[in-house]
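S.K.: A structural model of the following input is requested.
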Amino acid sequence: MKRRILVGGIAAAAAAATAPSASRRRIGISDVDRLHTRFTEVIANDHRHGGQLGIEQRATALADEALNLQNMGSATQRVRNSLYACAASFRSSAMWAAIDGRRYNDARAHMREAQVLAEMSGNQAIKFRIWSHAGTMYRHMGRPSHALAANDVARNLHITRRDPLFASLGLARQSAIHGVARDRTGTRRAFEQAQDAMLRADPADFRPVWMLAFYDQAELDSLGLSAFLALGDYQTAEFHAHRCLSALRPHMRRSLAITTTRLAHAQLAQGAVDAATVTAMSVPSDAATQHARVSRLLQKFGAALHATAPGSSTTQIWTEHHRNAWRTPA
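M.R.: Take a look at the predicted model:
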């Protein structure tokens, strides 16, 4: 009798464990749409501020939220793939925030997670974003060979043959990598190919929000500025800086600060000390003090200015401005 009760209890417990929970529900496209809305918010916040730890942490939490939905109910395979794509998208944004903030160890950790999730989703666009970000990460780290290899993974995806805009972005970033490697021919050729591909792209084609939010002629010129500045072709770099600034969309506040700072570098390298200093001083204080890449570029500008015009009144003005206007709060 006791044995029958014991066996019956075990069977009941097993049945309870395997039976669908009353709290489980059907996961559908509306859940995916909600995550897409959150992703749009992350993208917008990134373009306003960029590189902040809070953006990285928020994106990571949302990636976990997308993955948790996989276990909260039943769903079609299409929905499950979309959830993996959402998780990969959030992880790629966390990766980018870490890159932008020069937290490269964290960026690599996010990259590994994002790559796995992207493969599980089968989404070509997010695979491109992750590998393209990896190329940018290695470029910022001064490792052009790694950067080219990672960027080539992105450029060899089928989506670059289907959509010229993806091809253009891959080529533009390749140009910037060639600039770091001091490959003059490769820099120019890749940039020209990127421009040609952009002109062939149909603006009406469907593209993910992260692509629509930032990649246009202004961003292409921003990458051209980065490429030719690294190459030491300062006149061409300045040309692309002015073109970028004239076309930059208002929400691209982080890009505005970076482009302005790089323009100052290009002007200073051509001997325009006063103009370069005025340009550098126009960088907004929040970007100058809170964005790692901008802060580092401005520090390098100050060092170059002191080396170029030591003891000049312009250098003194810069020093006072840097000390007073951009003082980091204690």
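S.K.: alpha carbons only for contacts and neighbour counts from here, please
M.R.: Will do.
S.K.: would you list every one of the helices in the stretch 201-330 of the chain?
M.R.: Per DSSP state H, counting those that start in this stretch, the stretch 201-330 of the chain carries helices over the ranges 209-214, 217-231, 234-247, 253-269, 273-281, 285-290, 292-308, 313-324.
S.K.: on contacts alone, who are the packing partners of the helix or strand hosting residue 185?
M.R.: Using DSSP states H and E, residue 185 sits within helix 184-200. Applying 3 or more CA pairs under 8 Å, 6 or more residues apart in numbering; DSSP states H and E, one finds that helix 184-200 contacts helix 164-180, helix 217-231.
S.K.: follow-up on the earlier one: nearest to residue 148, of the helices of the stretch 201-330 of the chain?
M.R.: Smallest distance to residue 148 across the helices of the stretch 201-330 of the chain (CA to CA): 13.5 Å, for helix 217-231.
S.K.: contacts for that closest one?
M.R.: For helix 217-231, the surrounding residues in contact (CA atoms under 8 Å, 6 or more residues apart in numbering) are 169, 172-173, 175-184, 187, 191, 194-195, 198, 234, 236-241, 243-248, 259, 262, 266.
S.K.: mind running it again at 7 Å?
M.R.: 172-173, 175-177, 179-180, 182, 184, 187, 191, 234, 236-238, 240-241, 243-244, 247-248, 259, 266 (CA atoms under 7 Å, 6 or more residues apart in numbering).
S.K.: which one is residue 160 nearest to, not counting chain neighbours?
M.R.: Of all residues not flanking residue 160 in the chain, residue 167 sits nearest, at 4.5 Å (CA to CA, 6 or more residues apart in numbering).
S.K.: Also residue 85?
M.R.: Of all residues not flanking residue 85 in the chain, residue 121 sits nearest, at 5.1 Å (CA to CA, 6+ apart).
S.K.: Can you verify my assumption that that neighbour contacts residue 87?
M.R.: No: assessed by CA atoms under 7 Å, residue 121 is found out of contact with residue 87, at 9.2 Å.
S.K.: ok, these two, which is more surrounded?
M.R.: Neighbour tally, residue 121 and residue 87, criterion other CA atoms under 10 Å: the higher count belongs to residue 87, 29 against 23.
S.K.: Second chain to compare with the first, below:
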Amino acid sequence: MSTSRNATLEAWMAENGYSSNSLADAVNSAVGDLTGKVGGLDGSSVRDWKAGRVRWPKSATRVALERVTGLPATALGFVPRGRAPSSSLATSKEGHVKRRSFIAAGTAVAAAAAVPASASSRRIGTSDIERLQRRFTELIASDHRHGGQLGIEQRAAALADEALALQSSGSASQRVRARVYGCAAAFRSSAMWAAIDGRRYEDAIVHMREAQVLAELAAEPAIKFRIWSHAGTLYRHLGRPADAIAANDVARNLALTRRDPMFACLGHARQAACHGLNGDPAAVRRALGSAHDALERADPQLPRPAWMTAVHNGAELETLALAAYLNLGDFEQAELHAHRSLALLHPHMKRDRALNTARLAHAQLGQDDLEPAVATAMSIPPGVVACHPRVAGIIGEFGTKLHAAASSSSLTGAWNTYARASLRKSA
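M.R.: Below is the predicted model of the structure:
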């Protein structure tokens, strides 16, 4: 039997920045939400859909796919068994136009089914959204000060649950319901980031899957960008550069990056850090060049989410360049970007300042500048090291390299005293 390609699904994936693997992951996560057991799709499963070899996915997979995309399966080019392929064409034409309203209407129906009779008179509105957004801004500020502490992760997850509970507390317009889902996705993405920052990577993966589903329900491009960009960082810390690049590609290919070059800047800079992990200096330079070009094109006056604060003035670009060149072993360039990042970071961004100071110490040690390297590392207060797992990890690695380079140096005694005061508290 001959098959024809599912051009409708291919077009949707291209427009929304999905690869075969990333769509499979998102559907697997949605299957888990529906059934309690994560799905078993992989990239080849999605390629079978695109090639037309599978014209009508199984029921649980189909429902999960509809939840991820916000479209009925027929609007994605799939054909129910026993129906001629042409019958799906009219549906697919209007399905694209109605994507946002379908998401909101479908989720509103689900939420309405859970609304107690006593809550039906309550109207969820803009004031509820504004309250959630204020809590999100407070959460971002706390993250900048305190980093990946378990308490921040737990608070973010609780706020995501609070936002979802709001869906069942009363009636709302489709637009408001979508915005509530966007708030829940934002909180869950912060829980994911706190878990990454705290090196609790298995927990981060759980938060990531939940955040991805919520972002699809919200159809909010900025939070989708944040989640996939954080996924790239997660895979980078797990030592999986190919997966990191793939996740970053999803973020970089969202239409948002074409509308606002500030997001493109962040996407290119994070890709540079991944290329550094791969040991590819030419790719690092290309990505950083693209990031600088995008930053120059960006309008600094446009309103953007609170978590983009460090991108506006180039601090995040310098931070990611620092990470890239450290991974390449180009310590002179790393030191240059370390000084630039520290000059640009806002005073309240204590976690990032400690991280980049620790990285600066590594760059100096890599150039055999032992005395300034030790002085730089010891300039981080022990209490700060104790509070930030990533900082503690970098400082611990610095101590190991220092002892290997100068085990009998007079600097060793001072360093050991500092390490006892900081690293043991963080253990």
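S.K.: show me what contacts the aligned partner of the residue nearest to residue 85 of the first structure in the second structure?
M.R.: Applying TM-score structural alignment, one finds that residue 121 of the first structure aligns to residue 218 in the second structure. Residues in contact with residue 218 of the second structure (CA under 7 Å, 6+ apart) are 178-179, 181-182.
S.K.: What helix or strand is the alignment partner in the first structure of residue 235 of the second structure located in?
M.R.: Matched to the first structure by TM-score structural alignment, residue 235 of the second structure sits across from residue 138. Using DSSP H and E, residue 138 of the first structure falls within helix 124-140.
S.K.: With the second structure overlaid, how far apart is that helix on average?
M.R.: Its matched residues in the second structure lie on average 0.3 Å from helix 124-140 of the first structure after superposition (mean CA distance after the TM-score superposition for the first structure).
S.K.: Mind giving me the packing neighbours of that helix?
M.R.: Helices and strands touching helix 124-140 of the first structure, by 3 or more CA pairs under 7 Å, 6 or more residues apart in numbering; DSSP states H and E, are helix 77-100, helix 104-121, helix 144-155.
S.K.: can you rerun that using 10 Å?
M.R.: Judged by 3 or more CA pairs under 10 Å, 6 or more residues apart in numbering; DSSP states H and E, helix 124-140 of the first structure is in contact with helix 77-100, helix 104-121, helix 144-155, helix 159-162, helix 164-180, helix 209-214.
S.K.: got the ones you listed as a markdown table, with distance to residue 3 of the first structure columns?
M.R.: Shown next, in a markdown table, are those (distance: least, CA to CA, whole Å):
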| stretch | distance to residue 3 of the first structure |
| --- | --- |
| helix 77-100 | 43 |
| helix 104-121 | 46 |
| helix 144-155 | 62 |
| helix 159-162 | 63 |
| helix 164-180 | 67 |
| helix 209-214 | 62 |
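S.K.: count of neighbours near residue 398 of the second structure?
M.R.: 22.
S.K.: Aligned against the first structure, show me the partner of it.
M.R.: Match for residue 398 of the second structure (TM-score structural alignment): residue 301.
S.K.: what about the nearest residue to its match once chain neighbours are set aside, neighbour count?
M.R.: Residue nearest to residue 301 of the first structure in three dimensions, not counting chain neighbours: residue 265, with 6.2 Å by CA to CA, 6+ apart. Other residues lying near residue 265 of the first structure total 28 when counted by other CA under 10 Å.
S.K.: Pretty sure residue 265 of the first structure sits against residue 274.
M.R.: No: Residue 265 of the first structure lies out of contact with residue 274 (CA atoms under 10 Å); the separation is 11.8 Å.
S.K.: Mutual contacts of those two, please.
M.R.: Residues touching both residue 265 of the first structure and residue 274 (CA atoms under 10 Å, 6 or more residues apart in numbering): 280, 305.
S.K.: quick revisit: right, and the match of residue 235 of the second structure touches residue 176 too?
M.R.: No: counting by CA under 10 Å, residue 176 is not a contact partner of residue 138 of the first structure; they are 11.5 Å apart.
S.K.: quick one: which of these two has more around it?
M.R.: residue 176 (32 against 21).
S.K.: Give me the aligned partner of the more buried one over in the second structure.
M.R.: Here residue 176 of the first structure is matched to residue 273 in the second structure, going by TM-score structural alignment.
S.K.: same thing with residue 38 of the first structure?
M.R.: By TM-score structural alignment, residue 38 of the first structure lines up with residue 135.
S.K.: can you pull the contacts of its match?
M.R.: 129, 141, 156, 159, 183, 187.
S.K.: Neighbours of the last one, how many?
M.R.: Per other CA under 10 Å, the neighbour tally for residue 187 of the second structure reads 31.
S.K.: re the thing from before, which residue packs closest to the match of residue 176 of the first structure, ignoring adjacent ones?
M.R.: In this structure, residue 273 of the second structure finds its nearest non-sequential neighbour in residue 324, 4.2 Å apart by CA to CA, 6+ apart.
S.K.: Tell me the counterpart of the one you found in the first structure.
M.R.: Under TM-score structural alignment, residue 324 of the second structure pairs with residue 227 in the first structure.
S.K.: burial measure for its match, as a count.
M.R.: 31.
S.K.: Distance of the residue in the second structure that the residue nearest to residue 301 of the first structure lines up against relative to residue 316 of the second structure?
M.R.: Here residue 265 of the first structure is matched to residue 362 in the second structure, going by TM-score structural alignment. Plainly put, residue 362 of the second structure is 19 Å away from residue 316 of the second structure if you go by CA to CA, to the nearest Å.
S.K.: filter the contacts of helix 217-231 of the first structure to the buried ones?
M.R.: Neighbour-count burial (16 or more other CA atoms under 10 Å) applied to those gives 172-173, 175-177, 179-180, 182, 184, 187, 191, 234, 236-238, 240-241, 243-244, 248, 259, 266.
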